[in-house]
Structures are given as structure tokens and as C-alpha cells.
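Trainee: No sequence on hand, only this structure:
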């Protein structure tokens, strides 16, 4: 059996071990199209040769800007095969950031998904001297379709590709991922083939999947989290279905996947819909639903709740949970992994209790990305922790509480930025994550905050905003929260209510309101008092200096489009504070 050392080795390995008739697929004009292992190899060989015929060469930078689709994966593999460096671009990036990245990386060719993104890139092209070619995944008037690149794959062509690939080592650069960052220009994270392949190998034991199963991919492939996960699926003979992030409910129902990944915001939206739907019941059905959800929110790993609880859980499954899974297309899920942000304890309890096994992990783009992750076996999961460190990696908590890491998945450095590389990787090879955390007696890592996001009140007391925010998001009435007050006497918060839950409560209590007027809803005294009562309860357990003394309600969610969140859904705190300075 061949050994996978470089990313483009994965499909020859898959052909030798599994030879899948259905290796990957996606919707094209509303119809699912699939590719066998051999078809993936042939298609990517043809695209790779086509790029060489354009005059592109090993080491050239080639970008992809697209939502999740099968063509993204095909282009990624093809670029690697001809020795190119894959540079993912975020579809939500501004023209200014795209221009900067394409110039910084000296992009030669861009693959675009459709007309809007093609127009975005074309609008930048005049300012990017290196950019000579733009190809599209969908029909765009006046622009060449990516399939026009396909070259005939004969013996000579395969030999040409092999000659190039023989010069590519496991430690050569495979991709540059520009992290959006919360301030300043994007940084280009350089990841080698070995960085990512090693992370695939060390993550496999934590995500129990097997040949013959299907994985759904909808998180952005421009992030290393989803991209690494898909490589892992390929490595294990899992058929991958690519779907748009705005079509998750219908794709879950159509595919009924065995495995997928998600971020807490998406998991919370599903949870909210389940709660809203169940609370619409009347009489005995409503009582049973409430009983089942209360049971779910007390779930603990490894059967720690005891025999009586487990018997009740089985009954709840028959009466409520099995119907939830079936209705949502979650009935076959054996593994669900969450990353990118802190997972609320109630979400971890809920999904595991209803029979959708969910674990939380931790990592960064700079670590390809997984540093630690919980597992599905006995004594492998702790709620509130992000698991044990993956094999081959090492975590050290420095005196200031910062999480530092070493491992084969640690990046090569920041592209064209040696000074910044030295800022985060010290002389002893430790990568300084910028996150604050601790390792407990059982070896589980816990994240408490971002080092750079901690601040002091005017009284000199430190505030760790993420700790408070994570606690506050445990309330079903709070969708988003931003703790503010740096240099002030006390901490305050900007709160976006969960309007679905809030409106349900208002209907139950007989309060008149217009669902289509969120600004009017948050100005109502009854709503303010409800959130205040939630805040009072949530403040318990915090020191007096940490308690939220005042809050301001916001009528709309913080978003990528609004400029308050990065593409990976992290808060841009400085932007938020500036935007809502009047409210603060």
C-alpha cells in the first residue's frame, strides 16, 4: 500500500485501497453530479496539464474564490499536481483585501465560482500585474469555463506530471492561507504538504468514520478546518457531498450524512428551530417536549448521569429525539465535530443527548488546524474542554497563561513576513497562539480567552470578555453578546437577543408585538426587564468587577456582511466598539 506524503497522493492511495464509484459530488444546476475515484484522478490530471499548457509552472500561485462546491476540490487537487501553490480567497473579502492578497502572492490565475465573484476579481485585475487568467466554475458570459482547461491525458502527459511531482517533497509549500484577522492586513500562513497530512493522520482516531459512509461539507473550504477534514474523508474512503452553506437544511435531508463539521452559530440555529417548533405544541405534547429537553440539557459523557437517567433518555428518544433526528436529516450521523469558536455547554449536551454525537476541538490556521479535540470513546470527552492534544503535538502553558504549541502541523511561517513569524514562533520553536488556557489533571485543554482581548477597568481589574460572553450565550434569550468597557468603571455588554425565542416568550405571556420590527421589540420595557433578569442570573459566579452592570440591545445580528465579524465568524472587537460607540 502506497504511503501518503503529499496531498495529491491521497487519491492514488484511495484508488489502490478503495476505488470508490462515488468519491465526491455536488449540485450543478440543481442536480447532483458525482465523480468516482478514477474520474477525480483523470479530471485533475487534465486540469493540471491544462494549466501547464497555459505556461504556468511549479511554484506559481493560483487562487480559488468560490463557495463550497465539487469544483473547488477538483481545482485544489489539480493545482497541487502541477506543482502550483493553492491560495484560497474568501468570497466575502473586500476588493481592497483581494487586491492586496493577489499582489502579495503574485497570483497568476484565479478560479471563480460564478458571475458575481468573477466580476469582483475582474474589477481588481487591472491593479494586479501578475494576474493573466481567470476561469469560472459556472457559465459566465464572455469568460472561459474551467473545463476549457482540460487537456488530453495520455502517457506523455502523465509522465510530464510525474516528473514535476517527483521534485515535490512532503515539506514543500502546498498552500498559503491568508487569515482575515481582526485588525490590519491579512497574513499569509504557509502550510506544507506534511503540515496538513500529519494533521489528517493525527485527527483520524478522534473522528470515527469508515468506508461506505457519506460526509457533508458546507463550511468554507477557504478555511483550513473544512479543507483538512475533507482530505481526511478522502483518506478514509468517505464519499463527500459539497453543499452551499445556505442550503444546509435541504442538503441534510437529501443526503442524511454520517459525518459533518459545523461551527457553534450554525448548531445554535438548528437548536433554536427545534426549541421553537417544540414550544408550539399544546397540552400533553408540550409537557413531554419540555421534559425531554430538560433531560437533554443535563446530559453528561460516559453515562455519568446514572441508570435511571439513561432509562429516561431512552424513553425521551422514542417520544421526541428520534423524530427530531429524522425530521432534520440527522438520523445517520455518527460523528459531528465543532470548531472555530467556543461551543456552548447546552449545545454539547443537547446534541449528544438526542443521539447526534458531537465533539469540540481547537486549533488555528497556523496549526493546520487541529491542536486538540475531544473523542467519542470512554473518558475521551469533557464538556467545556477542547480535548486532549493530538498525537505528535505538544502544548505548554506559559507563565502568563498563554497556550503555546509544537508539532509537525505547525506552519512554515508567514509569507514574506519573517518579522511577524518570529513574533509568534520563539527561538525554542514554540508557537504562541494568543489564546489563554489551562490543561487539567486528565490532560484536557480548556480555552479561557484571547490574550490580546483581555483588558482592564479603570480600577485596574482584568476582564476576560470571552469567559463572560460564553456564559451569557448559555441563555436561550441571547443570540450574541460583546463585552465592552475597557478603561471604564465597570463592564457592559452589547446584546443581540434571540428573536425566535424572545418572540415565543412574548406570545406565551400575551405581550403584543410586531415580529417584523425588531427595533421596536428591543425598546419595549417588558423585553428589557426579561433580558435584565437573564443578566442578573448569569452574573452569578463572576467577581463584582466582572459582572455586567449595564447592557444595550441591538436589533440585528453582527455579521460578516456588516463588517463586525471575520469570514471565520470571529468578532472584530475594535470595529464593533467604533460602530456602536454611541450605544456604549
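Mentor: Everything's here; your move. Only a predicted model underlies this, so the values are computations on that prediction, with no experimental measurement involved.
Trainee: Could you use CA atoms for every contact and neighbour count after this?
Mentor: Fine.
Trainee: Look at residue 71 and say how many residues are nearby.
Mentor: Neighbours of residue 71 under the rule other Cα atoms under 10 Å: 24.
Trainee: Using the three-state scheme, assign it.
Mentor: Put simply, residue 71 is helix when judged by DSSP: H, G, I helix; E, B strand; the rest coil.
Trainee: ok, it - contacts?
Mentor: residue 137 (Cα atoms under 8 Å, 6 or more residues apart in numbering).
Trainee: how near is it to residue 242?
Mentor: Distance, residue 71 to residue 242, by Cα to Cα, to the nearest Å: 9 Å.
Trainee: and residue 63, what helix or strand is that in?
Mentor: strand 61-65 (DSSP states H and E).
Trainee: the longest strand in this structure is where?
Mentor: The longest strand of the chain (DSSP state E) is strand 431-439.
Trainee: And the next helix or strand past that one?
Mentor: Next along from strand 431-439, by DSSP H and E: strand 445-450.
Trainee: tell me which strands and helices that next one is in contact with?
Mentor: Applying 3 or more Cα pairs under 8 Å, 6 or more residues apart in numbering; DSSP states H and E, we find strand 445-450 packed against strand 431-439, helix 465-472.
Trainee: Let me know which of the ones you listed is the nearest to residue 320.
Mentor: Distance to residue 320, taken as Cα to Cα, is lowest for helix 465-472 among those, at 27.5 Å.
Trainee: Could you check stretch 302-316 and say which residues are buried?
Mentor: 309, 310, 313, 314, 316 (16 or more other Cα atoms under 10 Å).
Trainee: now residue 549, what's its secondary structure?
Mentor: In three-state terms, and counting by three-state DSSP, residue 549 is strand.
Trainee: what about the spatially closest residue to residue 550 that is not a sequence neighbour, helix or strand, and which?
Mentor: Once flanking residues are discounted, residue 550 sits nearest to residue 492: 4.9 Å by Cα to Cα, 6 or more residues apart in numbering. Assigned by DSSP H and E, residue 492 belongs to strand 491-497.
Trainee: another structure for you, compare them:
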């Protein structure tokens, strides 16, 4: 049997099985790295200083088993739900593994979720216990106590010195739960091992609630086999190698972040965990990862930051950067074309010579910013602008776009290593099938597909066929080599009043490629006679430009709404329109006074734009772009 096929077909029943096998095989190998504050009393320590510590697989097992046993001692039974409401950190990983090793199921809750929706998720899932990150998460839940009759235990990661009392709910620190687990294991030393051996691959492992744009979120039922499959597929496809160091900062409450923990367990690689987005750039040179996953917005921000810094330096440095950017894109495109034709990434001699010079002057600094060892970055959850993909590929930072949904436990397709193709989401992972329906919708089938929506059989039947095919809601195509290309969300495509279909995501991606200042753009035009756009700008990119163009001293909002910035953005809109069909062109646009964000409900925690929310919020601005105007 082919080794890849064997890895997929002979996968264990659960990641809990993988974890115990990994601990037995390599107990002393590093498993996790995590930041901790430096003792402020120590010599030479600066305020807020941190250091990175390492936990071995054996050390992780001690804590995971104590957590699992603590839950079992509290009466948590197989498949009963235990929620986690926390940012990405080591304790999230340990708690999730503890839940799985107890045979229970994790309910993932974003820490940014408000009290009302958190209560809904805990109630709908029937969660009996909750891991809360800190006092703020604890207070949010206790404030909704009357709506949570099944919740009997809350465990706090960063527990205050005095834990509050709540009627009908026991509140513990994580340390106390682990102590109780240790006591339980003295009387029942093989309790966790037996619980893991009893896990069936079709047993519920995780409930992840989709952050819908309207109505209540839906709980996606992912069984243990979904994660065991993801682990095997990540290794079989070559996404992970035995020498990798993974940097994990994505929200673990999101399926993209959660799936990254699976393959690392099976392969036994070290994962550096820190979910603070504002520390990513700082952490990369410290962690020096070889592998990292991110949403496109992160790569866009990095690119905009590099471009803004070069622009601020001006003169020869900016000219060199612009030249090097062009060389990077040309080199990446030429090497990709050569790979398709010949199976090698050979490029013309003259271009290779230019690339070597640009590498010494520019690209090495970019790679150093990523830690200097980055083998590959995985981009998912939204489309990456091809020009940005080509730029980083030419600079030696390979961004492999992938595709998947919460309903498919994340990864369904991904670009395969050296044979990646910018602008596609790659080929299906081993064991996953892709089919294009008659209307262009992408259908997926495989072990990673959910077993349904929690308590919503009718909604499940709308998207999941009896033979296992899942309707993604995305429109796309598959080329002759099996590479999948996403063209738009089925529900996002619209028709103008002239009867022409427009894929807004395509137009938005093109604009991000030509405008180095953009943060978000929303193309509008459903039922209208022309397209318009709402645009937000990246503050770190636009403010230096403003300071050097007579707008110094103005606030970010004042800069965004100034006539100078409107003229600046207008120039990029003209460049955009030059490459579009007439009915796709943006006739009018509005630059908003602030960026879209999660706090205002305009972005999902995975940074996807909630179009209905934004359109409602800025309805007046949209109408103003159509009032009294005719199509040009």
C-alpha cells in the first residue's frame, strides 16, 4: 500500500490516542514553547520583560492527565460538553487535550463573544463545565448564570486571588482542578488511559459555532475522526515535516487554529503558542519558526508595513524596493510557469541575476523579519491577493493558500509544497474529494466533513447530502491538474440592474493588490446600475503618508476623510478599473473614518467581513453614492 494512503486509512480513532502514543514514544522531546513574564525582582529585568519556556511531551502529559482526571472527578461523562473561552495560549491547548482525554467534547467560544451570545452557545451546547481565561471571562458567564442551568463548574486559567461564589456553580483555579485530578489518579491510576481507549472515532469531539452574519450561530459537530484525519492528512500531504517548528497564534476557538494542533501531536514537532496578535512581529525572530498559518490580512499588513517603511525612507531606498518588488513578482511567476511546464523552477539567466541582487538588498531582510527559517506559511479563511502572494514567493517566503470551512474541520485543499500555484487553493488533501456542481458550487466529501449542525437537522439536510457530499456555498473551478480556484461566495455574488453578474471578492482582491494603503474594501452593486465601494485604510500605512503630504497633526479619522486621501485612493481605483470589465468597475467610493473591526461586529474573529452588518451600518453612505448619479 502507498505510504500516504496507509497513513490516512490506518489513522487512530482520535487525537487523544495520538497524544498518548506520542508521549510514550518521545517523552523528553520538546512539545510546546510559551512566553512567561520575567520575575521583576530578578536582576536586569525590564518591566514587562518575557522569556520563552519549553514543555516536553512528558511534561504536557502530566498536566493533561491531571486536567482530564479532574473533569472525570467532577462527574463529566463521555461526549458531555466542556467549553473553553480564552485567547490562544498554552492552557487552551492543555485544557482541550484534557477534555478529549476524558472522552468529553470541547465547546469552543471566542473570548470576544459578548455575554448574551456566550450564554446562548453554552446553553445550546449543553456545556456542563467551562474553562475561562480570566476574571473578565468569568464575570461574563456568571452574569448570565440564570440562563445556564446545566453549567456546574467553571475553571479559571488566570484566577484572581479570591474566587467569587455563585449559587449552583463551583469556581476553581486551573491549579486546583489539576490537584483534584492528581488525587483522583492516585485512586484510579489508569482512568485516563481507559477513557482514551474507549473513545470511538464517531464520538463527538468538538462543537465550533460558526460566526454567522445574521441570526444565531450554528454549532458544527466535529467527531474525533475529523481531527485524527486532519493530523494524518497534514503529514501525508507534506504540510508538516519532522524538523518543523510551528508558531501558533491563530484563535484556537476557530477551526483553522484548532486543526493546527492535530498534526503537531502525531509528528511530535514543537509548537510555540502565543495568541497576542500585537506580538507576532516581535515573536517571529525569537521563535524562528519554519511553519506558520495566518489569515491573508496578516500578510497584507506585513506587505503594507514593508512598503510604507520603504516609502518613508524615500529616495534611492524606495526606488530599490519598488524595483525589487517587481523582480520578486516576475521571478515568482516565471518559476511557477517553469514548474508547470518542466517540473523545475528554472528561470531565465538575466532574471535570476536580478533576483540575486535584489535578494541581497531586500529579500534577506524580509525573511529575517519572519525569523529567518520560514519554510512555508499557510494562508486560509479568505482569498490572498495574487500580487501579494507573488511578492512573498519571490522574496523566499512561500505562502501556500489552502481552503476549508468550519464544517470540514478546516483543511480540505492546500497548495503542495514546491508545486504551489499562486491564486489557487491547491489540490485536495489525501482522502478528500472535490466536485463542482452544475451551478459552479464546490462540493466536498471526506473524513473531515462534519456530522451535522447541533440540534439543527433541517439546516444539516440543506448542506449535507446523504452520500456525504457537503455544499460549501463557494463558487469555484478545478483545472486539469486538480488545482482548485475559488471565485466567490455563492451568496456574495450579485447581479447589477443591467443583468451582469459581479463577483465582489475578485474585484476586492485586485484592489488590495494595487493599493498599498487599503485595509478592507467592500464592493456593492446588487440590483444597482453600477458598482460602488466602501474602503478602509491601514492606519500604520496611511499615517506616515499623511505626515509627509501636509496632513501632519490630523487624526486618523480626519486623514481618512480628507480630500487629499480621497484623491489618493481615487488614483488606485482608476488603476483597478483599467483591468476590469465595464460592469465590474467601481464608479464611486467612500473612504470610511475608521477601520472595520470585531468589536463593532463588522468582522468575524477570523477577520472575514460581515457584509450585511457593514451595509446596514453605512447604509446612508451607500445611498449617497447612488443618489442623483448615473452610470458613467
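Mentor: Yes, it's here. Quick caveat: nothing in here was measured; it's all calculated off a predicted structure.
Trainee: quick one on the thing from earlier: buried stuff in the longest strand of the first structure?
Mentor: For strand 431-439 of the first structure, burial by neighbour count (16+ other Cα under 10 Å) applies to 431, 432, 433, 434, 435, 436, 437, 438, 439.
Trainee: In the second structure, what residue corresponds to the first one?
Mentor: Taking TM-score structural alignment, residue 431 of the first structure has residue 470 as its aligned residue in the second structure.
Trainee: show me the contacts for that match.
Mentor: Contacts of residue 470 of the second structure (Cα under 8 Å, 6+ apart): 443, 444, 445, 449, 463, 464.
Trainee: Now do the fourth one: how many residues are near it, please.
Mentor: Residue neighbour count, defined by other Cα under 10 Å, stands at 28 for residue 449 of the second structure.
Trainee: Kindly report the same for the first one.
Mentor: Residues near residue 443 of the second structure, counting by other Cα under 10 Å, number 21.
Trainee: likewise the third one?
Mentor: Neighbour count of residue 445 of the second structure, defined by other Cα under 10 Å: 21.
Trainee: quick revisit: so which of the contacts of residue 470 of the second structure are in helices?
Mentor: The members of the contacts of residue 470 of the second structure that map onto helices under DSSP state H are residue 463.
Trainee: Save the contacts of residue 470 of the second structure as JSON lines, and put in distance to residue 432 of the second structure too.
Mentor: Listed next are those as JSON lines, based on distance: Cα to Cα, whole Å:
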{"residue": "443", "distance to residue 432 of the second structure": "11"}
{"residue": "444", "distance to residue 432 of the second structure": "7"}
{"residue": "445", "distance to residue 432 of the second structure": "6"}
{"residue": "449", "distance to residue 432 of the second structure": "9"}
{"residue": "463", "distance to residue 432 of the second structure": "17"}
{"residue": "464", "distance to residue 432 of the second structure": "15"}
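Trainee: Nearest to residue 563 of the second structure among the contacts of residue 470 of the second structure?
Mentor: residue 443 (46.1 Å).
Trainee: Which parts of the stretch 1-150 of the first structure are strands?
Mentor: All strands of the stretch 1-150 of the first structure, identified by DSSP state E, counting those that start in this stretch, fall at 24-28, 31-35, 61-65, 85-89, 107-112, 133-136.
Trainee: Please give the centre-to-centre distance between the last one and its chain.
Mentor: Relative to its parent chain, strand 133-136 of the first structure has a centroid offset of 27 Å by Cα atoms, centre = their mean, to the nearest Å.
Trainee: what helices or strands is it leaning on?
Mentor: Here strand 133-136 of the first structure is seen to pack against strand 107-112 when contacts are counted using 3+ Cα pairs under 8 Å, 6+ apart.
Trainee: tell me the angle of the strand it packs on relative to strand 85-89?
Mentor: 50 degrees (axes from the mean of the first three to the mean of the last three Cα atoms, to 10 degrees).
Trainee: Next, the buried residues of strand 107-112 of the first structure.
Mentor: Of all the residues in strand 107-112 of the first structure, those buried under the rule 16+ other Cα under 10 Å are 107, 108, 109, 110, 111, 112.
Trainee: burial of the residue mapped onto residue 106 of the second structure from the first structure, as a residue count?
Mentor: Aligned against the first structure by TM-score structural alignment, residue 106 of the second structure finds its counterpart in residue 86. Residues contacting residue 86 of the first structure under the criterion other Cα under 10 Å number 25.
Trainee: tell me the contacts of residue 86 of the first structure?
Mentor: Residue 86 of the first structure sits in contact with 61, 62, 63, 64, 76, 79, 80, 174, 175, 176, where contact means Cα under 8 Å, 6+ apart.
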